[in-house]
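Peer 1: Got a predicted structure here, sequence first:
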Amino acid sequence: MPSDTTVPLPRRPVPLLLVLLAVSYAVAALGGLAAADAGEVYASLRLPGWAPPGWVFGPVWTVLYGTLAVAAWLVLLRGTAAARRPALVWWAAQLLLNLLWTPLFFGAGAYGWALVDIVLLLAAVVGTVAAFARAHRPAAWLLVPYLLWVAFATALNGAVLVLGG
């Protein structure tokens, strides 16, 4: 019988990981569909001097979406029963906000609304990290690069807005 602080491992943990990876990368794909010309849009923006080249975003986001899935998987596998559900609610909320940002910024060119969304996303990522830390601390640590990248992207979005796109 499991204790209050542990959850039994699923019988098939690898398919669970594959589902979480599919969910994470589906968010990336849907965002990409909404802004198929994101590279051209980014190249045309007035950017601050500290903005990275456009080619950086694909590899970074590919890794980050993977870590989002692995972190959620660890929470499901190893998280405490009481903390697991709130952690996954935060995880889903930040994924939804993440999904909304790309069409707002690149698809609609609504840099102000995109900034509102990414500030909410940043808050949701902070909530996710905190909730994951209560559920399974190593899973929370996996989200720190994502938190830092979203903070950077928030600053970049703000700079684009200030510079007039």
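Peer 2: It's in.

Peer 1: use CA for all of it now, contacts and neighbours both
Peer 2: OK.

Peer 1: Which positions within stretch 37-46 qualify as buried?
Peer 2: A38, V41, Y42 (16 or more other C-alpha atoms under 10 Å).

Peer 1: ah, wrong one, I meant stretch 60-75
Peer 2: Applying 16+ other C-alpha under 10 Å to stretch 60-75 flags L64, Y65, G66, T67, L68, A69, V70, A71, A72, W73, L74, V75 as buried.

Peer 1: ok, and what's touching it?
Peer 2: With contacts defined as C-alpha atoms under 8 Å, 6 or more residues apart in numbering, stretch 60-75 is touched by 16-17, 20-21, 23-25, 28, 84, 87-88, 91, 132, 135-136, 138-140, 142-143, 145-146.

Peer 1: here comes the other one, which I'd like you to weigh against the first:
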Amino acid sequence: MNPIASPAQLRASLLRWSLVLVPLIVLLGFLSGKIAGSGPGNAWFDALAKPGIYPPPITFAIVWTLLYVLMGLALAMICAARGARGRGSAVIAFVVQFVLNLAWSPVFFAMHKMTGGLVVLGLMVAAVIVTILMFARVRPVAAMLLVPYLLWICFASYLNFAFLQLNPDMDGVEGPRAVERFNI
């Protein structure tokens, strides 16, 4: 029996992993944002002063979807690298950074903790850098697929910081007392 897979077998393995992981990563990212009440329509968020560099809201849906697809493909490449040295620890690093990713929306949007969100983003940046380095040892192309994600979360960190600077009195404001709306 030949222990080395043929190119066709490797492509099939990558395809199978991709068909599972890409939709799963996109779905989990969507659910995290949806459950947390991310973006416009969240009364607390709508009341915040927005930084001048804040992009149109549709930008976030488009960019995050593309980033989640790239993340899923990168993870699929690593998972398909059966027998590769460092594969298991690379997957663990991915899971750690992804848990931090999923935690940010609930911390920022649901709990209204801008400082907490900034801490999560700082940890996420560090975890993504570690993940990129570990992915590069297994599949360099998979590591490159995570670079746009790293750049975006650096931008998100700046935005989170700018929101905190513009709205220090709204950090940690709870529930219905956070914003009162009056219709006239």
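Peer 2: Yep, that arrived. Since the model is a prediction, treat every value here as computed from it, not as a measurement.

Peer 1: Return the subset of the buried residues of stretch 37-46 of structure 1 lying in helices.
Peer 2: A38, V41, Y42 (DSSP state H).

Peer 1: and the residues you listed as CSV, adding distance to G54 of structure 1?
Peer 2: Converted to CSV, these look like this (distance: C-alpha to C-alpha, whole Å):
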residue, distance to G54 of structure 1
A38, 9
V41, 10
Y42, 7
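
Peer 1: Closest to L97 of structure 1 out of those?
Peer 2: A38 (17.9 Å; C-alpha to C-alpha).

Peer 1: was I right about that closest one contacting L104?
Peer 2: No - with contact defined as C-alpha atoms under 8 Å, A38 of structure 1 does not reach L104; the gap is 11.2 Å.

Peer 1: shared neighbours, these two?
Peer 2: By C-alpha under 8 Å, 6+ apart, no residue touches both A38 of structure 1 and L104.

Peer 1: which residue in structure 1 lines up with F98 of structure 2?
Peer 2: The pairwise alignment with structure 1 assigns F98 of structure 2 to L95, based on TM-score structural alignment.

Peer 1: Okay, and the most centrally placed residue in structure 2 sits in which element?
Peer 2: Residue closest to the average C-alpha location in structure 2 (C-alpha atoms, centre = their mean): N101, at 4.1 Å. Applying DSSP states H and E as the criterion places N101 of structure 2 in helix 87-105.

Peer 1: What mean distance separates the helix or strand that that helix is followed by from the matching residues in structure 1?
Peer 2: Sequence order places helix 114-138 as the next helix or strand after helix 87-105 of structure 2, per DSSP H and E. After superposition onto structure 1, helix 114-138 of structure 2 sits on average 0.8 Å from its aligned residues (mean C-alpha distance after the TM-score superposition for structure 1).

Peer 1: against structure 1, where does helix 114-138 of structure 2 fall?
Peer 2: Going by TM-score structural alignment: helix 114-138 of structure 2 matches residues 111-135.

Peer 1: buried set for the matching stretch?
Peer 2: Across stretch 111-135 of structure 1, burial judged by 16+ other C-alpha under 10 Å covers 111-112, 114-115, 117-135.

Peer 1: still on that earlier bit, gap between the match of F98 of structure 2 and A69 of structure 1?
Peer 2: Plainly put, L95 of structure 1 is 11 Å away from A69 of structure 1 if you go by C-alpha to C-alpha, to the nearest Å.

Peer 1: anything in contact with each of these two?
Peer 2: Between them, L95 of structure 1 and A69 share the contacting residues S24, judged by C-alpha under 8 Å, 6+ apart.
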